[in-house]
Structure formats: C-alpha cells, structure tokens
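Undergrad: The sequence and its predicted three-dimensional model are supplied below.
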Amino acid sequence: MMGVRGVAVNQKDLAHKLRQAREKLGLSQEEVAQALGVSRESLAQWERGERLPPALHLQRLAWLYGLEEKSLFEGGEVRYRDGLSVLLPEGVSLSAKARLELQRWLEFLDAYAEFLKEEGEPLSPAPQGILRELRPLGGLLTDVRRASSEARKVRERLALGQDVIPDLRVLLDGLGILVYQASLGEGLASRGEQVPEGEGSPATIWGAFYRHPQLGFSVLVNVDSTPGRQVFTLAHELSHALYHSRLPGILCRREALPEEKEVETFANAWAAHFLVPGNALKERVGEWVGDPRKLSAEDALLLAHHFGVSYTLLLYRLLNERLITEDTFRAWSRISPRVLAQVLGLSQEPYHLPAPSFLGELGRFPPSVLRRVRRAVLEGRLSVSEAAGLLDVDSTTLQRKLLASAEEEAESKEALELAKELNFRTPGRRRKALEA
C-alpha cells in the first residue's frame, strides 16, 4: 500500500522492523512513546501493523533507533547509521530521550554540512590550526603524567597564561569545534546520588565527542547538569579534539567502558589542569590567605567562583596540589556549596540544575552556526522555511529570535548613562627620539 511520503510500504514488514529495532535496544514501548510525545497504544498499533506512523513520527523513530530511514521501506534487514554506531558501542544502554537527542545532533551535523557545501565553504574533517599543531604523534595520548604540561602548552598557545578561561563554548567555536547543547536527562550523578550503574541501566551521559566525516570535530554537552559540570565537560571534550583525534567518536559517560578508561582518565586530568592551573591556584591561595593551612571552605568556594568551575572540582585541585589534606577534602566535601554561597552573598545559581527554556529552539547551536544561517537568510541564499528545517525549529521562532532586528528603537539606559564616561579619545603621543 502507499504510505509515508508516497513510498510503497509493506505495513507488516514495517511493523516487524519497528518492533525488532526497539526490542534490540532494550527500550520499552512506554519509554519510546514518551520520547516521541505519543501514547503507548499508538506505538503498539504501529508495531502490530494496524496503523502507519505519520511521516514525522516515523522519521523520529528512525532517529531514535539509529536506523537509515529508507531501509524501513526496503526489503531485507534495516541498516544502522554510522554516526550512532560510532558513539554507541555494543553493550551501552541509553534512555529513549538521550538516544533521540543524539540522533537529532547527528542529523543536524549532516544537514549543516550540506548547507556549507551550498554556501561554497570548504569542508575538512582533518584538524586545523591549533588542533593540528598540538595533536600528538599518532593522534592518541593517554599518559596522565603529561596532562599538566600539555594543559600549560595549550594555554600558552591560546595566550591565556594563568588567567581564568573565558566562555568555553565560544572558545571551542572559535577553534572550529561545533558545540551542540542537548537535554539528555539528569541521571543519578547530577542529582548528587552516588548509585552505581547496574547492568542494563541507562547511562548517565555528560557529553560526546564526534569526528564528523565532513565537518570535523563536534561536541555535545548535556544541559541537564550543573553549570560547573558543563564547563568541565567542554574542557574534557576539547582534550579529545586535541589528543584523541584518531578516535572517530566517544560518548562520555559516568562509567566508561574498559577500552575507553585510559583515554577518559587523561581527558579528565587534562581538563582539571586546563581549567585550574596549579601555579595559578597556588598564587591565588598565597595572595588571599598566605599559609595554605589557613584555608577554609569559604575560601575554596571563592576560588571556585574565581576560576569559574564547580566547588567539587576546586576541592580536587586543592587536594591534587597538596594544598589541603585528604581529611580536609572529605570534611569540605560534605559542606553544601549552596549554603556557603548564601553565607558569602554569592549567587547560588551555579549549584542548581538549570531549567533550560531553549530546548527545541536556537540555544542548542553554537554562535558560528547561527551567524552563518542568519546571514544566508538575510542575503537571500536561504529561505526562512529552509533555515527552519535546518535548525529544526518552527518559522515563527526563527523570525522572532534569529532574524530579529539587532537595532533597538531607543537607546538603552546604560548607553545613556555611560555616554559621557566612555565617549572619549586617547590623546596622541609624540614619538620619542631614538637615543644614539
């Protein structure tokens, strides 16, 4: 019979493939239905062959199961997508929500590569610039003893010195690494529970690193984690781009697979040193309290805010640099950073799980993507509907957020207040005569 997109569909065969794909992944009908936003009974009817799924839902099912959509209509076995097979090795179990978001990310990368081709921009999966300069021979470094020196080398190459790292999302985007944000679920660790993953339980995913065959490096960050955790994830994924370019991709989970542990351990160590350099930490401690033995938990929280990292990461760095003892570390780990922040008059927001409102909209994409798409629409090379399809948003959202005029109707209050203070010119200086 004729079905989805005018393609002849063997309804019984399609139902069998959908049911088999779901069962192979160990997903329940309830999980899949919730991820798609449909009733479980609707999904059951599709799997029994009583009804055909609408085109949009069939597309999402293909994303969710990691299948090539065309193979659902063709004879023989279904074909799995390469990107998902790279990120999901045998034995890794994901929730339906996380699996769907991973597929959306991979679908976007493919569509964006096609957009750049049409724009006439060169595509290269090979590392460029600093990513090429600093990658180790063979593209794989796992020696944790080199993490500190390598982090220092990258800081020097980026002219960061011992300073606090700027917005990492913007920094990676400037290096040519596409950062995509997605809601992958909180997971146990994000709620502070120390419960080990059981066999077959959905993995807690912090992010992913993927070497796209046309775009090169892209990373995904789970926004259902605290801001501090997201910063660490970005630094962790940057380490993969710098030192593990030989890998086609890796899903960064709370429990790494045995074959991934060396790579993940190095990335963790490098990220910690990159975000909080040992010399800079010791210098701050010396300036603030003098003797490290006078450090308090309140000082640790202030240091965390200074470096823009989580309280937990800062405690580990203090311990790593032998500025506190293990007993002190354990004692301070039991203290709530939210309470300390309140005591010190600091924002408690960094210690709460965010409730992102942008999901399904434009906040998922890096600045470089939004800039290119906006320019292509404004210059008439891309229609609004084509741009909405590329970014997987509705046309109204696109018009309201991406294509909005950047010019305000009236000057802001700040601009008026600072007009006198900032509207000046530095007087020219005469050159000094060179001494003989």
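TA: Noted; the coordinates are in hand.
Undergrad: Every contact and neighbour count from this point should use C-alpha atoms.
TA: Noted.
Undergrad: Give me the contact list for the host helix or strand of residue 32.
TA: Assigned by DSSP states H and E, residue 32 belongs to helix 29-36. Helix 29-36 is contacted from outside by 22, 39, 40, 43, 44, 57, 60, 61, 95, 96, 97, 100, using CA atoms under 8 Å, 6 or more residues apart in numbering.
Undergrad: who are the neighbours in contact with residue 61?
TA: By CA under 8 Å, 6+ apart, the contact set of residue 61 is 18, 36.
Undergrad: Second structure follows, compare the two:
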Amino acid sequence: MAEGLTGLEALGLDELAESTSEDLRSAEVGARVAAARHRAGMTGTELGAAVGLRKDQISKIESGKRRLDVGELPGIAAALGVTVRYLLGQSERPGLAMAARLAAGVGPEATRSARRRARQLLELDDLLGQVAGMPPARPSQAGAVVLEQARSGFTVRPRSKVTAQAQGLELAELTRRELDLGSDALGDLAALLEQHFAVDVALSPLGTDADGLCVHGEHSALILASSDFPDGHLRFTLAHELAHHLLGDPREVIEEIEHDMFAGNAEEWRANAFAAHLLMPERGIRSVLEWLGAGQGQVSERAVVALMEHFGVSMAALVYQLNTIGVIDYEAGKRLRDQNRVRTLISRHRDVAPTEAATIVRRVHRAPERLARHALAAVRAQRLGLSVVAALLERDDDEHLWESVMGDIVTDGDNGDDIVL
C-alpha cells in the first residue's frame, strides 16, 4: 500500500467485467490510445517499449486492427497517464484520472515522494467514494464566497511586484473578513483550509528538497506539505498553496521545490503576500508589539521572538512581513534571518517562546480529515480492511493500529450511547 493502491480498484477496472470483448476490439479504443499517446508526446516505439510491445503492434492497436487484451490495458493506461475508463470510453472518475496523470507525469526528482503520496491519497479518495459512500468535499458558505470572489475579482495577471503584493493583501483581507477571523493568530491551519475551502490537506515527512504541492481540478483539491520542515515554514507553505487554489491557478499540479515559492514572478509574489497577510495581519502584529511595549522603530530581538511564537511562523516569513509593513528595514531583517542567530535568539528569549513552535520539526503524519473519518467508519462497519486505514495514516497494519482504530469507542455507562473519543 505504501506505493498506492494496486490492481483493479486503483486502475478503474472494478467494472471492467461489464465490458464486452467487442469493446476491446473497437476502433474507438485504438483512437483513444493514439490521442493519449500524441498528448503525452510519445512515439509508438516509446509506448511499445514502456509496455513490452513492438511498434507495429501499437500501430495495429491504434488502427483497430489488433485486439487489445484486457491484461494490456493497465500498462498502456499508466504509460499514457490516463485511466482505463478513458481508454474504454467509460465515464471518468476524476480522482483516478488525476492520479493517473500524476503517475505518468515527469516532474522534478525532488517532488517524487510528494507525487507518490498525492497519488495514493487520490486513489484512496476514489475508493472511499465507491465503497464507503464518502461525499465530495464542499466549501462552507463563507468559503464559497471567498472562492467566487477570488476567481472573479483577480482574473488579470498582475504586471508588477507592487500590484501582485496589493492583490495578495486584498485577498487575505477578504478571506479573514468572510471567515470572521479577526486579526489575531490562526490556530489549526490545515483544519481551517479543509473546513472552508473543500481542500483536503495532508502532511508527511517528504524531505526538505521540496516544500509540497497542490493538486486541484474541477472536482477535487489536495494540498500536501512536507513536515520535515519546521512548523512555521510548513504553515507558510499551506497558506501559499491555498492562494494558488483560491485564485484558480490553471496548473493542475503546482510543485514547490526549494526556493520556488520565492521565485521572481507575479504568481509567487501574490501568493507570498497572501500567505504573509493571512498568517500575520498588520493589525495583529502591531497589537502584539503594543502589548510588548515596542514603539515604532524600536522592535527588540525579544519582541521578534515573541511574534514568531504568537503567529507560529518562521523567522524568514516574519521578517518578510515586517519588511513589507515597514516595521523594520531590510538590513535589520537580513541580520535576523541568519539561522544560527535564530537559534540563539530563541534560546536567549525562551520565556516568550516556550513551545518553540515556529522552529520545531515534528515530522507529523496527517491524513485529510474527510478521508480519515470515512475510512475509520468503513473499517468499523466491515466494508473495508484495515490496510486502507494503514495506508491513509502511513502506519503499519498491525495490532497497535487495530487497537487504536477499534479501541477509541467507549460506551456511556448511563445510557449505553456510543461516544467516539
């Protein structure tokens, strides 16, 4: 399961038995193979090599002169980045279609682990929808307003850094206003995204070569971030990817490898400004500084550490925002960003950073709440095996997992009602 689902369910073959042999001989199937091959930029020789067939056999399949064997379908679909359902002309299941594209897509080496985990989650999403009746994610009423206004109000690509940053600020203020978040620090950011924006959020230790990725389409959205980074860095990644989703970024897969989030283009400037203002609104920062007794131009190192702790952000993110709103100048920010200095500052002012939340690396595994809830319910109802939960939670399928899954329901001694802990 660590590599994702396999077999009929993962490849969309669960209803293949209903297809007739005539379906597999049809010229329409061959035409779809040819169309998918051309879109993938592959030659007949390359496709044949990928699936163990000769170029002339591929040519005959595409022209409808050769019967396409059932056993050949999965390999051809995977090589072309489509689903078996697509090749057979059956109605697509969007999650599997996206998973297939992730499997076949050629991305940076740094995001391979993230792609693999995203593909697995999309496959599990589809399985839970088919077997456990899990409904698709839906935004809250306030979240739907933000999504609609973001995609209708920011259709023109900003042409300058100033314009991009202004749009990021405007979108962050819209989000906080519609969600009634005020100007203080945000709590569980992953849960907030899931609650309001129909985005599944997952955290996994994926290394530090890539921050994470956002996979979104017409029917689903998934944000995946690496928990091998400190919590403050991770939170900024989640907020940054949310900006791409809210603004309807046309890329189906947005991969953030090292330094990508701070690339010099309008999309990244806007997403960074959104993330900074969402996590650290100017009014909230100035309120904390006033509480700490810091005047204009008199921000102490202790105050900086307290701001990191309060908003749960990294030093780099905090300095970015303090520079943006004019609390400190560039040179002061440059001195603060030095990593050795960050550790020293936190150690020196531990009284205002007792949890070190902004810098601690927890390497957590977090599955999307929607998927976890329905998977656990399906296991308890004996509709799915525990291996699905193990894959979802990235845990071993053993007695400890069984005890934690089945042992978190107790009975109220007074009335016998089940209480899920």
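TA: Thanks, I have it. Fair warning: this is a prediction, and the values are worked out from it, not measured in the lab.
Undergrad: Now the TM-score, please.
TA: Remark: TM-score between the superposed chains equals 0.65 [TM-score structural alignment, normalised by the length of structure 2]; 321 aligned residues with a CA RMSD of 3.9 Å.
Undergrad: before we move on, the earlier item: buried by neighbour count: which residues of the helix holding residue 32 of structure 1 qualify?
TA: Going by neighbour count (16 or more other CA atoms under 10 Å), the buried part of helix 29-36 of structure 1 is 29, 30, 32, 33, 35, 36.
Undergrad: JSON lines for those residues, including distance to residue 263 of structure 1?
TA: As requested, the buried residues of helix 29-36 of structure 1 are arranged in JSON lines below (distance: CA to CA, whole Å):
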{"residue": "29", "distance to residue 263 of structure 1": "35"}
{"residue": "30", "distance to residue 263 of structure 1": "35"}
{"residue": "32", "distance to residue 263 of structure 1": "32"}
{"residue": "33", "distance to residue 263 of structure 1": "36"}
{"residue": "35", "distance to residue 263 of structure 1": "31"}
{"residue": "36", "distance to residue 263 of structure 1": "34"}
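Undergrad: Out of these, which comes closest to residue 115 of structure 1?
TA: Among those, residue 36 lies closest to residue 115 of structure 1 (CA to CA), at 26.8 Å.
Undergrad: on that earlier part again, show the subsequent helix or strand relative to the helix holding residue 32 of structure 1.
TA: Using DSSP H and E, the next helix or strand after helix 29-36 of structure 1 towards the C-terminus is helix 40-48.
Undergrad: Residue 17 of structure 1 against residue 74, yeah?
TA: No - judged on CA atoms under 8 Å, residue 17 of structure 1 makes no contact with residue 74 at a distance of 10.6 Å.
Undergrad: Which part of structure 2 matches stretch 12-26 of structure 1?
TA: When structure 2 is aligned by TM-score structural alignment, stretch 12-26 of structure 1 has no counterpart there.
Undergrad: Just the residues contacting that stretch, thanks.
TA: Around stretch 12-26 of structure 1, the neighbours that count as contacts under CA under 8 Å, 6+ apart are 28-29, 46-49, 61, 65, 72-73, 77-78, 93.
Undergrad: try stretch 101-110 of structure 1
TA: 63-64, 66, 83-84, 180, 182-184, 212, 215, 220, 390-391.
Undergrad: Dump those residues into a markdown table; add secondary structure, neighbour count and distance to residue 382 of structure 1 as well.
TA: Compiled in a markdown table, these are given as follows (DSSP: H, G, I helix; E, B strand; the rest coil; neighbours: other CA atoms under 10 Å; distance: CA to CA, whole Å):
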| residue | secondary structure | neighbour count | distance to residue 382 of structure 1 |
| --- | --- | --- | --- |
| 63 | helix | 24 | 25 |
| 64 | helix | 26 | 28 |
| 66 | coil | 25 | 29 |
| 83 | helix | 21 | 27 |
| 84 | helix | 20 | 29 |
| 180 | strand | 22 | 22 |
| 182 | strand | 24 | 25 |
| 183 | coil | 22 | 28 |
| 184 | coil | 25 | 30 |
| 212 | strand | 19 | 23 |
| 215 | coil | 23 | 20 |
| 220 | strand | 29 | 26 |
| 390 | helix | 18 | 10 |
| 391 | helix | 21 | 12 |
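Undergrad: Compare the contacts of helix 29-36 of structure 1 and tell me which is most surrounded.
TA: residue 96 (26 neighbours; other CA atoms under 10 Å).
Undergrad: Restricted to buried residues, select the contacts of stretch 12-26 of structure 1 in ChimeraX.
TA: Here is the ChimeraX command that selects only those of the contacts of stretch 12-26 of structure 1 that count as buried (16+ other CA under 10 Å):
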select :29,46,47,48,49,61,65,72,73,78,93
